[in-house]
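J.: Let's see this in three dimensions:
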Amino acid sequence: MNLLPNSPIQMHYSPATDILHVKYPDVDSVLLPIIKESLAAMVQAIINYDVKRLLLDASKTVIKSSIEENRSLTLELASHLSKTRLQKVARIQPVDPVREKQAQANINHIQEKGLLSYQLGTFATEQEAMEWLLA
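T.: Okay, here's the model as predicted:
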């Protein structure tokens, strides 16, 4: 079921597997308020449906914001997710190695801040991510 049909974030929830599949949106400085609002709606859906497994597909996400804006957005999202009952978050990494390097730097920063209350895995393919989520 598509939970946010009019949002820049594509979200599909499968009650059978308890997995929320999210295509992470493109991040553009101009659209940050809309992206933040959409991510807040995603977190609310996680709370409302008591989702335990999240699949974040960032493989095709385009980043058109500063490193600081992107890091701030990532920290804010991690902070909100840590207040849910999520147990596992699987991330499909970007194909671009430069973007993945920045994403890993953001993840390291989140870990340093102690914001991970859930297991976090990074995968090259959706199949690998799904297998890990369902294990």
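
J.: use CA for all of it now, contacts and neighbours both
T.: Will do.

J.: Assign the residue sitting nearest the centre point of the chain to helix, strand or coil.
T.: Among the residues of the chain, Leu56 comes closest to the average C-alpha position under CA atoms, centre = their mean, at 4.3 Å. At Leu56, secondary structure determined by DSSP: H, G, I helix; E, B strand; the rest coil is strand.

J.: How about the contacts made by it?
T.: His21, Val22, Lys23, Tyr24, Val89, Ala90, Arg91, Ile92 (CA atoms under 8 Å, 6 or more residues apart in numbering).

J.: Could you also give me the structure for this next sequence, so I can compare it with the first?
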Amino acid sequence: MVLYNGLIKLEYNPATDILETSMPDASHFTLPEVRLCLDVIISHIRNYHISKALFDSRHTQLDMGENEDEYKAMAAQFGKELMGTHIRKIARLSLTDKNREEQGKKLQQTTKQAIDIRTFYDYSEAIQWLEKE
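T.: Purely as a prediction, here's the structure:
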């Protein structure tokens, strides 16, 4: 079922308790728009008590430029907010982009005590991992 369809799309399967979303392409959005996308994700995870999520960042471009510190702070804040939800497992779909992988690793470090986060390059593998209890 589609929970949200705006700047990003959130799809939720209650049978598996998995939320799927494509992470926002920050190159097309302003900082406030990226923050709004992250806030939408957090609010839906909280409101639906979601415990598993698939974040697809395969098509996300991130050119932080002069806003690098703001993006890093936003990513750290997103990680902290995730820890205040019911989320316990996150699968990240990613391409082999070293810069983006560094950002993903920082999110993992921020949340590693409370949330199991793994990076996948294949959608089916990610879903299978999320579906395992």
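
J.: Please state their TM-score.
T.: TM-score for the superposed chains, counting by TM-score structural alignment, normalised by the length of the second structure: 0.85, backed by 130 aligned residues with a CA RMSD of 2.1 Å.

J.: before we move on, the earlier item: for the contacts of Leu56 of the first structure, which ones persist in the second structure?
T.: Retained in the second structure: His21, Val22, Lys23, Tyr24, Val89, Ala90, Arg91, Ile92, out of the contacts of Leu56 of the first structure (criterion both residues aligned by TM-score structural alignment, their matches' CA atoms under 8 Å).

J.: Distance to Met130 of the first structure added to those residues, as CSV?
T.: Conversion of those to CSV gives the following (distance: CA to CA, whole Å):
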residue, distance to Met130 of the first structure
His21, 10
Val22, 13
Lys23, 14
Tyr24, 16
Val89, 10
Ala90, 8
Arg91, 10
Ile92, 10
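
J.: and those, which of them are in strands?
T.: His21, Val22, Lys23, Val89, Ala90, Arg91, Ile92 (DSSP state E).

J.: Going through the residues you listed, which ones are buried?
T.: Taking 16 or more other CA atoms under 10 Å as the criterion, what is buried in these is His21, Val22, Lys23, Val89, Ala90, Arg91, Ile92.

J.: now those as a markdown table including distance to Gln102 of the first structure?
T.: Shown next, in a markdown table, are those (distance: CA to CA, whole Å):
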| residue | distance to Gln102 of the first structure |
| --- | --- |
| His21 | 22 |
| Val22 | 20 |
| Lys23 | 18 |
| Val89 | 18 |
| Ala90 | 17 |
| Arg91 | 14 |
| Ile92 | 14 |
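
J.: Check these and tell me the two furthest apart.
T.: Spatially, the most separated pair among those is Lys23 and Val89, at 13.1 Å (CA to CA).

J.: From Arg99 of the first structure, how far off is Tyr49 of the first structure?
T.: Between Tyr49 of the first structure and Arg99 of the first structure the computed distance is 31 Å (CA to CA, to the nearest Å).

J.: Which one's more surrounded, the two?
T.: The neighbour comparison of Tyr49 of the first structure against Arg99 (other CA atoms under 10 Å) goes to Arg99, with 17 against 13.

J.: Wait, a helix at the more buried one?
T.: Yes: under the criterion used here (three-state DSSP), Arg99 of the first structure sits inside a helix.

J.: show me the contacts for it.
T.: Arg99 of the first structure neighbours (CA under 8 Å, 6+ apart): none.

J.: all strands for the second structure, in order.
T.: 2-5, 9-13, 18-22, 52-56, 89-93, 116-120.

J.: could you give the angle of the last one to strand 89-93?
T.: Relative orientation of strand 116-120 of the second structure versus strand 89-93 (axes from the mean of the first three to the mean of the last three CA atoms, to 10 degrees): 20 degrees.

J.: Which residue numbers in the first structure does strand 116-120 of the second structure align to?
T.: Using TM-score structural alignment, strand 116-120 of the second structure lines up with residues 119-123 of the first structure.
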